[in-house]
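Student: This is the structure alone, sequence omitted:
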């Protein structure tokens, strides 16, 4: 059963129940104040709630003490269906832009392209009268029914909508956070907080660095000034990135690297961050579901996807509760295994560390080389150890390497690639095609040809990784969706008293649970991972092993 919720211009709500053919069966007019009770009454019937955007509807229900089991997020589904190759012939995909395209506007270039935005931009919603959720849902149902592979696409839309529920529940419940421990971490690393200016440790390092660089007035936070100062010392550097500085031999390097680490801690997760983001013992991440073109999540504030290790000491379970932290080992290589149906790679990773198995098989000499070779194959490395080791990997796992090579070739031709369930990569923009066309003209210069080849390879590297990263994001969505439903069956199922998700990072999740449920939660986490693998790859025998730890503080999980 589907129940479509729509806000009326007068502030009330229209609730329309649809029949199996997605046609209106009954309609109820509600006052805004009656929505929570209406949902509470009908949720035991396990409907799939259909609404414009989960972030617009669900927080109010959560505040009223209501968790829903299932929903259809029309905005997120619209974005997928408008761009998926599986629905390219549908009326929805071929129609001119509508207000639904503006609820969440997608980027049109990969995050790896120069100058391209990494996130979907969240716009103010279109006026309510311009959004007809019943008609939009009917158009989406028709697009899926006519898709070249409707089954996987239905799973993707359900998983994406479930992810939206998870994100709002994480935001509502929050990650348990000890502000006093956070303050202690900052004080130990930076020195006591000052009323104005930077902490003592940063100032001391800054003075030491200026002296070693013979630059008393140097602004260390200005990259051009710092780069110029390093070069004046005769240091051959192209940037001030940490990985490049580590290779230099000079007394200034050690304090400079320490300064950069502490400065990032101070600016990204310092006292200002603590005051802005931690309230009532909770950090509430502001996730953007599908915020990257591959379907990975992003954040619109708080930096939940980049919590440094030393700050994790502040993530402490409530008294009588535990944190169950789980991450999927070598997720992307294992997803590639399933995508390519590479039996040899599946055998190598069954019940053991995939990289260790590659070494044991004599493909490479060390685990480090195995990881470098695998990542190079997925990300398109063309130089160094990755390029040197790739032929060995191709001989050992021909299907897997052939799949990503084919995806790269499609990208180099300006074509799209598709994830396991149907999310589709964006097309390169007009400027990309102009460069390619210019290089193919009779009068093209060698510079034109070099630029076109370089640009084509860049796009090929994007599509090479897109098929793997997007499919891995789908696996993670299915993992969380399965786990969320199972956790809701424990205890009273509430966010206050029962186990619930409080954190997600690509291939890692965290559950906050009453201590007595921790063993059962560990079991459910593993079962949900196995079920996610079956949903994506059926009976193909690819393992998705997890590292699971039940701890009191996040810092003890790894």
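Tutor: Done, it's in. Quick caveat: nothing in here was measured; it's all calculated off a predicted structure. Numbers count the residues shown, from 1 in each chain.

Student: C-alpha from now on. contacts and neighbour counts both.
Tutor: Noted.

Student: Could you give the number of residues near residue 387?
Tutor: Counted with other CA atoms under 10 Å, residues neighbouring residue 387 total 16.

Student: can you pull out the strands in the stretch 101-250 of the chain?
Tutor: 104-105, 121-122, 175-176 (DSSP state E, counting those that start in this stretch).

Student: Equivalent analysis for the stretch 301-450 of the chain, please.
Tutor: Under DSSP E, counting those that start in this stretch, the stretch 301-450 of the chain gives strands at 321-328.

Student: all helices of it, in order?
Tutor: 331-340, 343-349, 354-360, 367-379, 384-396, 398-412, 430-440, 446-487 (DSSP state H, counting those that start in this stretch).

Student: rewinding a little: now, of the strands of the stretch 101-250 of the chain, which is deepest in the fold?
Tutor: Stretch with highest mean neighbour count among the strands of the stretch 101-250 of the chain: strand 175-176 (a mean of 24; mean count of other CA atoms under 10 Å).

Student: who are the neighbours of that strand, in terms of helices and strands?
Tutor: strand 282-283 (3 or more CA pairs under 8 Å, 6 or more residues apart in numbering; DSSP states H and E).

Student: Beyond the strand it packs on, next helix or strand please.
Tutor: Downstream of strand 282-283, the first helix or strand assigned by DSSP states H and E is strand 287-288.

Student: Report all helices and strands that that following strand contacts.
Tutor: Under the contact criterion of 3+ CA pairs under 8 Å, 6+ apart, strand 287-288 touches helix 150-173, strand 298-299.

Student: How far off centre is that strand?
Tutor: Chain-centre distance of strand 287-288: 8 Å, with CA atoms, centre = their mean, to the nearest Å.

Student: For it, give me every contacting residue.
Tutor: Strand 287-288 has contacts (CA atoms under 8 Å, 6 or more residues apart in numbering) with 167, 171, 297-301, 304.

Student: And for stretch 184-198?
Tutor: In contact with stretch 184-198 (CA under 8 Å, 6+ apart) are residues 199-202, 262, 266, 270-271, 310-311, 313.

Student: Save the residues you listed as TSV, and put in neighbour count too.
Tutor: Shown next, in TSV, are these (neighbours: other CA atoms under 10 Å):
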residue	neighbour count
199	20
200	15
201	18
202	21
262	20
266	19
270	21
271	18
310	14
311	19
313	19
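
Student: adding another structure so you can compare the two:
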């Protein structure tokens, strides 16, 4: 929230010109608005990029729930319109989402209340909201952390809008060829693809079922399987794989291809790919831990089957980077567990745990660490937890303390101050029921379940904060690399000649870059990861190593 906050005065039609002028200043202002997607897409459509912004909607969600601001009046005031403000869709730009002419005002001096017409924010006063948020941060128990978190969250909103604007390069012809190879030629509407129809026949034959059996009807299919003596109680993959019967192999293949056809088939291609780009809408902070979610097209679940269609423009490359074992490294840094940080010093933390003599195999190290962070209480993860606790006492104590806090109904916090949701009335009823009856088993089960949630919340949420810091640094560094003198890409301005982010998935990013700038992009990705670690954890000796690949197709990155 630092720096000069500026909002504009004048007609909305002048917005791009005024922002261009502000961005050309030696110290560009921090543009403050109610919701990034209500303003930024139209600016991008005019080729205007902003360096910094403050998203009041996202900041309010954080401040209302943060334990760091819990004692401030801001946290305890009655809900109002800001609490109910829904994120605007990124695709709304130019279709009724343009701010009204009287929507522009100057927040540099916290101007008098202004009103916007024609949107969900019509009755909201951004000037007063910014003043209230600033006061809440200053009155919090750790203003520095909250300022960092709000700046990172707002930067994430800029990244999300820019990735929607630029789009992920997507070859529709390659996608169609992948579908044709796996499923057969595109069928008429309402018909199964050729390969699925052939598998349906094989399934019926293996079950000695009539031609009317529809393998897409789970009740009918299970009934036919029981009649044939298959012995399956469900269609879950793990159960089917334990059964020896001729129907199992074709059924598993059918299920796999059905997922491809329904989730990323021809209908998906027709709906989501336009002009060589796939554009989804990312929801920054869409998960309570701060992780992103998405609306439309399933961007966060792009299967390997179709990644071959993600192809760089001619003369360009995809630079794909992901960080190894992000959450365990974050846990080591949060807890200041130097022994655990040292285990990840050579790249593979799980291998480092084995080398230090804590457990016998890498698989056990991984299972044990995942169990510690997610609350695994059975099997191999439970068996190795005592060894991990002795080797890394500070790290294991941190997640155990978070779990116990959750079980007591308390709110826990990420490193920068994002608060977990309170357990709510269901938790309270379960606890009350335990006192009113002799059987507290239901309450204990609910309590332990909430403890598993808070145990992971502190780690996953802090990992999301590291990723936000990484994204913000990458975004700034890519812009600073400047324009290519070679062939422009198909992305719209202001990214046609610049390397730019096109995809993000928790601990992985994809940058679309001119081939001649790919090496520089890789260097900046690595330096941004190191910078994110320093910004969050200071000089604590934890490393965030990246695996980076320069490829033409996303399918070749791993």
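Tutor: Yes, it's here. Only a predicted model underlies this, so the values are computations on that prediction, with no experimental measurement involved.

Student: Would you give the TM-score for this superposition?
Tutor: The TM-score (TM-score structural alignment, normalised by the length of the first structure) is 0.89; 514 aligned residues with a CA RMSD of 1.6 Å.

Student: ok, back up a step: out of the helices of the stretch 301-450 of the first structure, deepest packed?
Tutor: Buried most deeply of these, by mean count of other CA under 10 Å, is helix 331-340, with a mean of 24.

Student: what range in the second structure does it sit on?
Tutor: Using TM-score structural alignment, helix 331-340 of the first structure lines up with residues 326-335 of the second structure.

Student: Mean deviation, the matching stretch versus the first structure?
Tutor: Stretch 326-335 of the second structure differs from its equivalent in the first structure by a mean of 0.6 Å after superposition (mean CA distance after the TM-score superposition for the first structure).

Student: I'd like the distance from that stretch to the chain centre, please.
Tutor: Offset of stretch 326-335 of the second structure from its chain centre (CA atoms, centre = their mean): 18 Å.

Student: same deal with stretch 390-403 of the first structure?
Tutor: Chain-centre distance of stretch 390-403 of the first structure: 27 Å, with CA atoms, centre = their mean.

Student: what about that stretch, start to end distance?
Tutor: Taking CA to CA, to the nearest Å, the span from the opening residue of stretch 390-403 of the first structure to its closing residue is 14 Å.

Student: which bit of the second structure covers it?
Tutor: By TM-score structural alignment, stretch 390-403 of the first structure lines up with residues 385-398 in the second structure.

Student: Go ahead and name everything in contact with that stretch.
Tutor: For stretch 385-398 of the second structure, contacts defined as CA under 8 Å, 6+ apart pick out 331-332, 334-337, 339-340, 358-359, 368-369, 371-372.

Student: Could you find which two of those are furthest from each other?
Tutor: Spatial extent of the contacts of stretch 385-398 of the second structure (CA to CA) is set by the pair 334 and 359 at 22.7 Å.

Student: Just to check, residue 469 of the second structure is in contact with residue 151?
Tutor: No: at 9.2 Å, residue 469 of the second structure does not count as touching residue 151 under the criterion of CA atoms under 8 Å.

Student: between these two, what contacts are shared?
Tutor: Counting by CA under 8 Å, 6+ apart, residue 469 of the second structure and residue 151 have no shared contacts at all.

Student: which SS state does residue 57 of the first structure fall under?
Tutor: helix (DSSP: H, G, I helix; E, B strand; the rest coil).

Student: Please apply the same query to residue 547 of the first structure.
Tutor: Per three-state DSSP, the local secondary structure of residue 547 of the first structure is strand.

Student: mind checking how far it is from residue 25 of the first structure?
Tutor: Distance of residue 547 of the first structure to residue 25 of the first structure, given as CA to CA: 48 Å.

Student: got it, and residue 525 of the first structure?
Tutor: Residue 525 of the first structure sits 39 Å away from residue 25 of the first structure, going by CA to CA.

Student: Residue 455 of the second structure matches what in the first structure?
Tutor: In the first structure, the residue paired with residue 455 of the second structure according to TM-score structural alignment is residue 464.

Student: Now do the contacts for its match.
Tutor: Shown in contact with residue 464 of the first structure (CA under 8 Å, 6+ apart): 378-380, 404-408, 411.

Student: Just send those residues back as CSV, with distance to residue 140 of the first structure too.
Tutor: Listed next are those as CSV, based on distance: CA to CA, whole Å:
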residue, distance to residue 140 of the first structure
378, 33
379, 33
380, 35
404, 31
405, 33
406, 31
407, 28
408, 30
411, 28
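
Student: and of these, the nearest to residue 75 of the first structure?
Tutor: Using CA to CA, those come closest to residue 75 of the first structure at residue 411, 27.3 Å.

Student: pretty sure that closest one contacts residue 462?
Tutor: Yes: with contacts counted by CA under 8 Å, residue 411 of the first structure reaches residue 462, the gap being 7.4 Å.

Student: what do we get in the second structure for residue 185 of the first structure?
Tutor: Using TM-score structural alignment as the criterion, residue 185 of the first structure maps onto residue 178 of the second structure.

Student: Please report the distance of that match from residue 185 of the second structure.
Tutor: Applying CA to CA, the value for residue 178 of the second structure to residue 185 of the second structure is 10 Å.

Student: which of these two has more neighbours?
Tutor: Neighbour count, other CA under 10 Å: between residue 178 of the second structure and residue 185, residue 178 has more, with 18 against 14.

Student: Distance of the more buried one relative to residue 503 of the second structure?
Tutor: Separation of residue 178 of the second structure from residue 503 of the second structure (CA to CA): 21 Å.

Student: ditto for residue 70 of the second structure
Tutor: With CA to CA as the criterion, residue 70 of the second structure and residue 503 of the second structure are 35 Å apart.

Student: Comparing those two, which shows the higher neighbour count?
Tutor: Neighbour totals were compared for residue 70 of the second structure and residue 503, and residue 503 leads with 23 against 18 (other CA under 10 Å).

Student: I'd like the secondary structure assignment at that one, please.
Tutor: Assigned with three-state DSSP, residue 503 of the second structure falls in the strand class.

Student: Please name the residues that touch it.
Tutor: Applying CA under 8 Å, 6+ apart, the residues near residue 503 of the second structure are 163, 168, 509-511.

Student: what's around residue 505 of the first structure, how many residues?
Tutor: Per other CA under 10 Å, the neighbour tally for residue 505 of the first structure reads 16.

Student: Excluding residues flanking it in the chain, which one is nearest it?
Tutor: residue 305 (5.9 Å; CA to CA, 6 or more residues apart in numbering).
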